[in-house]
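>>> prediction below, plus the sequence it came from.
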Amino acid sequence: MLSPDLLNQLVGPYGLHAEDLVFLRKSQNSVYRARRPSDGGVCIIRISEGRHRTQAEVETELKWVSHLAERGVSVCAPLPTLAGERCVALRQDESEYVVACFEHAPGQQIAPRSDDLPRHTAEYRQLGRLLGHLHREAVPYKLGDTAWLRPSWYESRLLCQDVAAMEDALGKNFCRSLDTLVAGLRQSLDATIGFGLVHGDVSFNNCHFEGTLPWLFDFDNCEYGSFLQDIATVLYDSIYCKALNRFADAELHQRMLPPLASFLEGYSCTGIGTVLDGGLITKFFLLREAIIYVHYHRTLDVENLPQSFRDGMEVMRRNVESLSHQVNVCSLLSQC
């Protein structure tokens, strides 16, 4: 936890004080909720400490999210400091902090279960529409005179610095297979089609729903990549993981079909025209599993996790090392 004195320095430029903050969570960043002194509205404070994120990269992210909000995409717009700055940067001792403030998303989170996914087809359809709208805006988006300061998907901290830091825990075979997967994707992708700034972490965890309408937040992992990457992330995080009953069973694909079909229906109706290449989505789906596996090793005390959780992680490791998966993505797509 950050000290009150440090918090006062970090959020003071927004007219806030440490006692105004309600701690929400810490994963890649420390996140707080507060009420703006100007109008009493709720806002979100995100504090990045290290994590290979520079002030210039954060400012590029905030410009992108502001553009999306101005274009009518349902995202949580950044809020400037009292002096009109996009974010706050502070170096203290050996640590570097970057602070950003955002509007609070309307509505609330939802958590579909494996046994009630068909009841949420409207939410999946609207999430598809939102992502299609975001990708449609990414195609013509230009940064103007600002240098391109977000990484390409294969240069992200999740695939580079995090993997390097956890290399011993991950094992040589896992890291070798991950390198093969990334190299294969880089060779197969056409960077002139369906490319642009992508969210990088679209899931129900990063959405609030106002009725059935989603509001997307947490663009901290946004990067330059394929739109198929975002689609595969939704398929993995918000469909596969929701449909999974601890381990893959005979009915897994049938549980995944209704939400996937609804999501893709919503996505395609925006006219984005992304070609849903099953082979590439399959590889991005497996890449997402690899990223989550690395994340677990980075953030959890794996040795002391329940055995059932560790058994699930073992399946993830074997999938990545064998470059295969229990989910037949191409078959699912062909049925939608």
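Done, it's in. Predicted model only: the values in this text are computed from it and were never measured. Numbers count the residues shown, from 1 in each chain.

>>> contacts and neighbour counts: CA atoms only from here.
Fine.

>>> contacts for stretch 76-87 next, please.
Stretch 76-87 has contacts (C-alpha atoms under 8 Å, 6 or more residues apart in numbering) with 13-15, 55, 58-59, 62, 65-66, 69, 88, 98-105, 215-217.

>>> sitting in helices, which of those residues do you find?
Helix and strand membership here follows DSSP state H; of the contacts of stretch 76-87, those in helices are Q55, V58, E59, L62, V65, S66, A69.

>>> would you format the residues you listed as JSON lines with distance to P258 and neighbour count included?
JSON lines is the format used below for the ones in helices among the contacts of stretch 76-87 (distance: C-alpha to C-alpha, whole Å; neighbours: other C-alpha atoms under 10 Å):
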{"residue": "Q55", "distance to P258": "41", "neighbour count": "20"}
{"residue": "V58", "distance to P258": "37", "neighbour count": "25"}
{"residue": "E59", "distance to P258": "38", "neighbour count": "19"}
{"residue": "L62", "distance to P258": "34", "neighbour count": "23"}
{"residue": "V65", "distance to P258": "30", "neighbour count": "25"}
{"residue": "S66", "distance to P258": "33", "neighbour count": "17"}
{"residue": "A69", "distance to P258": "30", "neighbour count": "16"}
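
>>> for comparison:
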Amino acid sequence: MNYYQLTPDVIADALLSAGIHVDSGLMALNSYENRVYRFKSDTDGPLVAKFYRPERWNLQQIQEEHDFLFASAKAGVRVAVPMIREHSSVFSYQNMLFAVWPAISGRQLEADNLDQLEAFGEQIGRLHQVGASVTLQHRPRLTTDDYLLRSREVLLQKALIPKKLRGEFFKRLDTVITRACALYQPKKQLTIHCDCHASNVLWNDGPWLLDFDDCRTGPAVQDVWMMLSGSRQEQLMQLDTLLAGYENIREFDVAELALIEPLRAMRIVNYMAWLAARWSDPAFPLNFPWFNTEDYWLQQIGVLTEQLQNLNAPPLSLTSWN
């Protein structure tokens, strides 16, 4: 099966091989790393199928994601768990791995809504309570080697940076990498969501945590900082509210707040490298036409300059807020 040309007939045949019928509404959802489709089954209701990108995660790594979801749901975390057929939640069709979930309806969590933010914090606390007891054997850790050093190599080899900007770009990039590597020294790590931003949380009588495709071992603060936005004072208010919910469930180590800016740097650099690495996928030039333009790389030089300032600034501290 050609991953880049999944037709409705092929999708339906793959799902049927797992005993799941597509009865109506097959629709591609906004996902680029994997191929994700929503549809309705008369037997099982609204469902979402994810076809995993080849050579990204192996079967054992995908199964660890699913096992974490099952353990989290059992502990009362609001997550959707994949469907099981014949004792398996990971299916294969023509060497393509895929899984199916019940569709969760709702609206995107409002990160500036303090009531919603506190409820989200409580769910992340519950998730981390599970993550502290679930050890991943096959999935990687959240490291600077992967997110910064490997990403630099990808950008060096695959990014189409204009020659006149290349020297300045890598000069700024290397300065950010050096500083972020020095600051990123997590002391405690557990199994985390790892990509926990507002688009991966739906609100329906409370928050639902979605899309655990990136889950791995890392510091707890990684599942917190992407919900913060606005001025420093606004972020402190949001953080105070979120952690009030979190600490209803488990203690949060405030020393981890010093990891926020190196984690932000890791996300910025990894995102650039992700686009460069996936540029041969036909979906990427179509959906990210601004990437690899001169304006884009000029903007990234500015982003790296600003991020270096953030890395050199004092970290967020709840002491100054309270």
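Arrived safely. No experiment lies behind these values; they were computed from the predicted model shown.

>>> quick check: the residue nearest to H197 of structure 2 when sequence neighbours are not counted vs Q94 of structure 2, distance?
The spatially closest residue to H197 of structure 2, leaving aside those adjacent along the chain, is M226, at 5.3 Å (C-alpha to C-alpha, 6 or more residues apart in numbering). Separation of M226 of structure 2 from Q94 of structure 2 (C-alpha to C-alpha, to the nearest Å) stands at 37 Å.

>>> comparing the two, which residue is more hemmed in?
M226 (17 against 9; other C-alpha atoms under 10 Å).

>>> pretty sure that one contacts C196?
Yes: counting by C-alpha atoms under 8 Å, M226 of structure 2 touches C196, with 6.6 Å between them.

>>> counterpart of A89 of structure 1 in structure 2?
Correspondence of A89 of structure 1 to structure 2, assessed by TM-score structural alignment: S92.

>>> where along the stretch 151-300 of structure 2 do the helices fall?
151-158, 163-183, 232-246, 260-277, 283-287, 294-312 (DSSP state H, counting those that start in this stretch).

>>> dump those to TSV, plus mean neighbour count and distance to H138 of structure 2.
Compiled in TSV, the helices of the stretch 151-300 of structure 2 are given as follows (neighbours: other C-alpha atoms under 10 Å; distance: least, C-alpha to C-alpha, whole Å):
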stretch	mean neighbour count	distance to H138 of structure 2
helix 151-158	17	21
helix 163-183	16	24
helix 232-246	20	28
helix 260-277	20	21
helix 283-287	13	28
helix 294-312	16	31
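
>>> and R35 of structure 2, which of these is closest to it?
helix 283-287 (10.5 Å; C-alpha to C-alpha).

>>> ok, and what's touching the closest one?
Taking C-alpha under 8 Å, 6+ apart as the criterion, the residues outside helix 283-287 of structure 2 that touch it are Y32, L275, R278, W279, F291.

>>> and the two most separated of the residues you listed?
Checked with C-alpha to C-alpha, the contacts of helix 283-287 of structure 2 reach their widest spread between Y32 and F291, with 14.6 Å between them.

>>> need the contact list for the spatially most central residue of structure 2.
Compute the mean C-alpha point of structure 2, and by C-alpha atoms, centre = their mean the closest residue is D195, 2.3 Å away. Taking C-alpha under 8 Å, 6+ apart as the contact definition, D195 of structure 2 lies against F212, D214, C215, Q222, D223.

>>> separation between the aligned partner of it in structure 1 and E96 of structure 1?
In structure 1, the position corresponding to D195 of structure 2 is occupied by D201, as judged by TM-score structural alignment. Distance check for D201 of structure 1 against E96 of structure 1: by C-alpha to C-alpha, it reads 24 Å.

>>> can you check G312 of structure 1 too?
Here the criterion is C-alpha to C-alpha. By it, G312 of structure 1 lies 35 Å from E96 of structure 1.

>>> one more: L143 of structure 1?
Distance of L143 of structure 1 to E96 of structure 1, computed by C-alpha to C-alpha: 25 Å.

>>> go on, Y141 of structure 1?
Look at Y141 of structure 1 and E96 of structure 1: by C-alpha to C-alpha, they are 30 Å apart.

>>> neighbour count winner among those two?
E96 (17 against 14).

>>> which one is whichever residue in structure 1 pairs up with E261 of structure 2 nearest to, not counting chain neighbours?
Structural alignment (TM-score structural alignment) places E261 of structure 2 against T282 in structure 1. Beyond its immediate neighbours in the sequence, the residue positioned closest to T282 of structure 1 (C-alpha to C-alpha, 6+ apart) is V329, lying 5.6 Å away.

>>> near that neighbour, how many residues? Count them for me, please.
Number of residues near V329 of structure 1 (other C-alpha under 10 Å) recorded here: 19.

>>> OK, contacts around it?
G278, I281, T282.

>>> tabulate those residues (CSV), appending distance to S308 of structure 1.
Output for the contacts of V329 of structure 1, formatted as CSV (distance: C-alpha to C-alpha, whole Å):
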residue, distance to S308 of structure 1
G278, 31
I281, 28
T282, 26
